[in-house]
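Asker: return a 3D structure for these sequence lines:
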Amino acid sequence: MILPGNDPATQPSFTLGNRVARATWGVVWLLLFRTSPRPAHAWRRALLRLFGARLGAHVHVYPGARIWAPWQLEIGDRVGVGDGATLYNMGPLRIGHDAVISQGSHLCGGTHDIHSHNFQLVARAIDIGPHAWVCADAFVGPGVRLAPGCVVGARSVVMKSIDEPWSVWAGHPAQRISARQREASP
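Answerer: Sure thing, here's the model as predicted:
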């Protein structure tokens, strides 16, 4: 997918196949996904699956969500992805069951190698654990794993994995602020 050793000033960073797939998805997103009515979750799931996304049952991706590469996306059951969320999944992005990705949040799976002469593009996987919540306008960086039940507060920045389940994190950079009580299932 990423072409190593290229000159990003004069050469593409991605294979032709990847660029064609993203361009096609961009047209579908603009004409069919983005314009769909808010309650049309089944329609948006069908479009995402058509482009290779692996989605569980009762996934609600709202029409204003931006998804860079549906074929790199795996979402568990009963997950919500809010309007204005950006899933910049240059690498695999996995979202566990019963998780929430709130409006305006940004999950960024790409970065550049600052030690490379050409600032080589690098893609990293992001794993959001089950029952996790990435609150409004939060940023989750490349290679980050969020433990099950983890909450990332609004406008927080997470650049390192959080391995403590059922914990609450906030700030820039995100710091642990409390434990989260695990409620018994109904």
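
Asker: going by C-alpha atoms from here, please, whenever you check contacts or count neighbours.
Answerer: Noted.

Asker: what's near enough to touch the residue nearest to Ala170 when sequence neighbours are not counted?
Answerer: Closest residue in space to Ala170, ignoring its immediate chain neighbours: Gly153 at 4.7 Å, by CA to CA, 6 or more residues apart in numbering. Residues in contact with Gly153, defined by CA atoms under 8 Å, 6 or more residues apart in numbering, are Val134, Cys135, Ala136, Ala138, Val168, Trp169, Ala170, Gly171.

Asker: Gly153 and His115, how far apart?
Answerer: As defined by CA to CA, to the nearest Å, Gly153 lies at a distance of 32 Å from His115.

Asker: ok, back up a step: ok, and the most crowded of the contacts of Gly153?
Answerer: Val134 (28 neighbours; other CA atoms under 10 Å).

Asker: this one as well, want them side by side:
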Amino acid sequence: MDKFENEQMKDYVTPVINLSKAPGERQAWGRPAIVVYLWSAIELLFIYNPWQISSAVRVAALRAFGARIGEGVLVRQRTRVKFPWNLSIGDNCWIGEGAWIHNQNRVDISNDVVISQETFITTGSHALAADMALITRPVIIEEGAWLATRSIVLGGVRVGRSAVISPNTVIPPNTTIPENSIVGLPMIQVSKKRFPYEDLGAK
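Answerer: Purely as a prediction, here's the structure:
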């Protein structure tokens, strides 16, 4: 920043957004308030509750509130799901302990996907330079993908077929992870192919 810019910035006051006027509250609920409140109670008792050990009970509760869940799905303790009516899970998926699916928009999980412990998937963000209005984008996780422990996936992300997200990796909004890739720290990049091409019959 040069001297002229310094002079211009001297009297500049960084703005603060009044959150009491931020639009978007309840717009993403998708159900009447009574259903949302009832779901919050059911989630606490039957989904998140570490003393409730039955995956079948969790799956049944999620389905009862509109989640589309395939066969052979395991959902472990301390899982959280914001709105089950925005959730689709294919067959033979594993949802690890403490996973949090904050789905104010659609989250579609295909077959044979692993969501490991403490992974956070969120579809929501805010208009940070305007009025902090709620912005939501769907998250798509294709078949065979693995989101390793404590990874974070933000709105608009598509994780490709059989891709692996390494532990503690943050996938930025609107990112597409190529299929058959392993991505992770220190930056979002493809480190190698999961399955060598020669094993896939490539010439």
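
Asker: what's the match for the residue nearest to Ala170 of the first structure in the second structure?
Answerer: Residue mapping for Gly153 of the first structure onto the second structure gives Ser166, with TM-score structural alignment as the criterion.

Asker: dead centre of the second structure: give me the residue that sits there.
Answerer: Among the residues of the second structure, the smallest C-alpha distance to the mean C-alpha position (CA atoms, centre = their mean) belongs to Ile121, namely 1.5 Å.

Asker: give the contact list for it.
Answerer: Applying CA under 8 Å, 6+ apart as the definition, the contact partners of Ile121 of the second structure turn out to be Trp100, Ile101, His102, Asn103, Val139, Ile152, Val153, Leu154, Gly155.

Asker: swap in Trp166 of the first structure?
Answerer: The contact partners of Trp166 of the first structure, taken as CA under 8 Å, 6+ apart, are Ala147, Pro148, Gly149, Cys150, Val151, Ala179, Arg180, Gln181, Arg182.

Asker: helices along the second structure, start to end?
Answerer: With DSSP state H applied, the second structure shows helices at 3-9, 33-42, 55-64, listed in chain order.

Asker: give me the aligned partner of Gly56 of the first structure over in the second structure.
Answerer: Taking TM-score structural alignment as the alignment basis, one finds that Gly56 of the first structure is matched in the second structure by Gly70.

Asker: for that match, give its distance to Leu154 of the second structure.
Answerer: Remark: distance between Gly70 of the second structure and Leu154 of the second structure (CA to CA) = 24 Å.

Asker: and what of Pro23 of the second structure?
Answerer: With distances defined as CA to CA, the gap from Pro23 of the second structure to Leu154 of the second structure amounts to 20 Å.

Asker: so those two - more neighbours on which side?
Answerer: Counting neighbours by other CA under 10 Å for Pro23 of the second structure and for Leu154 shows that Leu154 has the greater number, 23 against 14.

Asker: under the alignment, what does the more buried one map to in the first structure?
Answerer: Using TM-score structural alignment, the partner of Leu154 of the second structure in the first structure is Gly141.

Asker: what's the answer for His126 of the second structure, then?
Answerer: Under the pairing rule here (TM-score structural alignment), the equivalent of His126 of the second structure within the first structure is His112.

Asker: you'd agree its match is up against Met90?
Answerer: No: distance between His112 of the first structure and Met90: 11.8 Å, which falls outside the contact criterion (CA atoms under 8 Å).

Asker: those two: which has the busier surroundings?
Answerer: Under the neighbour definition other CA under 10 Å, His112 of the first structure and Met90 were set side by side, and Met90 has more, 25 against 12.

Asker: mind listing what's buried along stretch 21-34 of the first structure?
Answerer: Arg22, Trp25, Gly26, Val28, Trp29, Leu32, Phe33, Arg34 (16 or more other CA atoms under 10 Å).

Asker: run the chain-centre distance for that stretch.
Answerer: In terms of CA atoms, centre = their mean, to the nearest Å, the gap separating the centre of stretch 21-34 of the first structure from the centre of its chain is 17 Å.

Asker: residues in the second structure aligned with it?
Answerer: Taken onto the second structure by TM-score structural alignment, stretch 21-34 of the first structure occupies residues 35-48 there.

Asker: go on, stretch 72-80 of the first structure?
Answerer: Here stretch 72-80 of the first structure aligns to the second structure at residues 86-94, judged by TM-score structural alignment.

Asker: so what would you say the end-to-end distance of that stretch is?
Answerer: The distance separating the two terminal residues of stretch 86-94 of the second structure, taken as CA to CA, comes to 18 Å.

Asker: mind checking how far that stretch is from the chain centre?
Answerer: Here stretch 86-94 of the second structure is found 13 Å from its chain centre; the criterion is CA atoms, centre = their mean.
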